[in-house]
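fold the following, please.
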Amino acid sequence: MKYALVTGGSRGIGRAVSLKLAEQGFYVLINYRSNHEEAKKVLVEIEEQDGKGELLPFDVSSADEVSDVLGGWMSKNDQHIDVLVNNAGITADNLMVFMTNDEWNKVITTNQNSFFYVTRQVLEGMIVNKFGRIINVVSLSGQKGHPGQVNYSASKGAVMAATKSLAMEVGKKKVTVNCVAPGFIKTEMTEHIDEKMWKKMIPLNRFGEAKEVAGVVGFLASEDASYITGETIAVNGGMYS
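Predicted structure coming up:
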């Protein structure tokens, strides 16, 4: 049994990734912070498809919770994580001239610091066992920028840069580190966006589906992707700067 952890796994892309990895035979740890009902629904879906998993609630932006809950699970079960999908993230959009310290700090803490806290926690096990897949869900905003998202773009751009460095550190231990950068995907995060207006800027002329992002994550988690590391794969319908 191989174990996969999906942070922010209760909704949207995280939900689709959790289902995909379960379909591929992984025992999926579904992380969430507070939305227990949605997370439970994902676990039920996994079990209805003869998959296996469990809920693992903790705040990815808290170093102490990551250590206590995730570290505690690993010690208690004497297991390591084979696949980590750093998916949890938030937005707090505002033009920089009006952006508050809180809007900046909570996005950086949740999106960027969590990458460090969670990845550090599972990395030793991957190195010791000489196998690991770390997949960071970033964003088109981190690649080309977007007005009103200086904080969000900074957090995702930082994770993409860190991915390249970490890939160089752990490659010899057969641990790969990659990013998946979604564009406009139909999730709760894009419900307020005018799809009719924005899809005109997308060559494929539509918003993407969460399962299309999950398909790329599933590929990167598989043996077929064993020679890919340090990369950012865009899933954005051809939308580039």
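
going by C-alpha atoms from here, please, whenever you check contacts or count neighbours.
Will do.

show me where this structure has its helices.
Under the criterion DSSP state H, the chain contains helices at 12-23, 36-48, 63-65, 71-77, 101-107, 114-129, 140-144, 150-170, 195-198, 210-220.

for the ones you listed, which one sits closest to Asn236?
For the helices of the chain, the distance to Asn236 is smallest for helix 140-144, at 7.3 Å, taking CA to CA.

centre-most residue in this protein?
Asn87 (1.9 Å; CA atoms, centre = their mean).

about what we covered before: and among the helices of the chain, the most buried is which?
helix 12-23 (a mean of 25; mean count of other CA atoms under 10 Å).

quick one: contacts of it?
Under the contact criterion CA atoms under 8 Å, 6 or more residues apart in numbering, helix 12-23 has outside partners 4, 6-9, 27-28, 30, 42, 45-46, 49, 51-53, 87-88, 186-188, 210-211, 213-215, 217-218.

let's have the helices of the chain in a markdown table, adding distance to Pro57.
Converted to a markdown table, the helices of the chain look like this (distance: least, CA to CA, whole Å):
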| stretch | distance to Pro57 |
| --- | --- |
| helix 12-23 | 14 |
| helix 36-48 | 8 |
| helix 63-65 | 9 |
| helix 71-77 | 11 |
| helix 101-107 | 19 |
| helix 114-129 | 13 |
| helix 140-144 | 27 |
| helix 150-170 | 23 |
| helix 195-198 | 32 |
| helix 210-220 | 21 |
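
would you do the same for the sequence below? I want to compare the two.
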Amino acid sequence: MPKIPNPDAASLLREPLPLRGRTALVTGASRRGGIGYAVARRLAAYGASVHLHHHVPHDAAQPWGADPDGPRAVAEGVREALGDPSAAVFHGPGDLSDPAAPAELVTTAAEALGGRLDILVANHALSGGDGPLDTIDAGMLDAHWAVDARSVILLVQAYARLRAALPERTPGGRVVMMTSGQDIAGGMPQEIAYALAKGALASATRSLATSLADLLVTVNTVNPGPVDTDYLDGEVYEEIAGMFPAGRWGMPDDPARLIAWLATDEAEWITGEVINSEGGFRR
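So this is what the prediction gives:
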């Protein structure tokens, strides 16, 4: 096996559109205040064509509510960030608690994006319907498992099958999953069902990375830490802000920058990792 030489000076210059010609599916991109929206904008700004998944009924049932202008406004906000005028933005719904929905979503996204899917960012999650050990029940556990873990694994499965149909060892394949702070000091004792499901993704990261390695697909998981997605305010908000060295919450674009970088060729040597993007958050 020949050694790969050090890059010459010209190749060290950063490509302004490192994802030009690539395609991406971002799940859970239904609100302009959310991480999925920020990730999609970053991918689009780097030149990728993007398909946005949304499930408005979930957001509508939460205290923060759905985006007041709906999925079209979310897609338009991503479209405004396109760095490559030849790229495109699509969007569509999907209830990922349905076992058939993940494969259907991957197929729909790939067809919209020209038959190929390079980047999968599984950002969606179930909010609410959880509690501490003494209050959880089988229904809570099953609901979080179905959305927060099972659907992600099924998305990765469908994505891998799609990549396997491409010419052998096509480069540029990326999977990014989202976990939370369940493995860091203190855990998440008030959200046992959510922590269990998100912990499953963190634990599965290396196994999935190994499973997809022959397809030249990297698999990484990001813990974004506490992020201001418009779900909290008042004294508690300020208290948590004080737990960051910077004196502020993480904002959606903080983890989005990391996730977008992981999608580029610069990150092709990083796989099987769980990466914390918490800004030094002190628990």
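
hang on, the earlier thing: out of the helices of the first structure, nearest to Tyr240 of the first structure?
Per CA to CA, nearest to Tyr240 of the first structure of the helices of the first structure: helix 140-144, 7.1 Å.

other SSEs contacting that closest one?
helix 150-170 (3 or more CA pairs under 8 Å, 6 or more residues apart in numbering; DSSP states H and E).

may I ask you to name the longest strand in the first structure?
Ranked by residue count, the top strand of the first structure under DSSP state E comes out as strand 175-182.

quick one: that strand to the second structure mean distance?
For strand 175-182 of the first structure, the mean deviation from the second structure after alignment is 0.5 Å (mean CA distance after the TM-score superposition for the first structure).

equivalent range in the second structure for that strand?
Mapped onto the second structure using TM-score structural alignment, strand 175-182 of the first structure spans residues 217-224.

Ile30 of the first structure maps to what in the second structure?
Counting by TM-score structural alignment, the partner of Ile30 of the first structure is Leu52.

before we move on, the earlier item: need the residues that contact the longest strand of the first structure.
Here strand 175-182 of the first structure makes contact (CA under 8 Å, 6+ apart) with 126-127, 130-140, 160, 163-164, 166-167, 170, 213, 216-217, 220, 226, 228-236.

switch the cut-off to 6 Å
Contacts to strand 175-182 of the first structure, defined as CA atoms under 6 Å, 6 or more residues apart in numbering, come from residues 131-140, 167, 229-236.

hmm, Gln190 and Gly131 of the second structure touching each other?
Yes: shown here, Gly131 of the second structure and Gln190 form a contact pair, counting by CA atoms under 6 Å, at 5.1 Å.

which ones are touching the nearest residue to the match of Ile30 of the first structure once chain neighbours are set aside?
Residue nearest to Leu52 of the second structure in three dimensions, not counting chain neighbours: His91, with 4.4 Å by CA to CA, 6 or more residues apart in numbering. Contacts for His91 of the second structure were tallied using CA under 6 Å, 6+ apart; they are 51-53.

alignment lookup: His91 of the second structure to the first structure.
For His91 of the second structure, the residue aligned by TM-score structural alignment is Leu55.

and its match, how far from Gly71 of the first structure?
Distance from Leu55 of the first structure to Gly71 of the first structure, counting by CA to CA, to the nearest Å: 15 Å.
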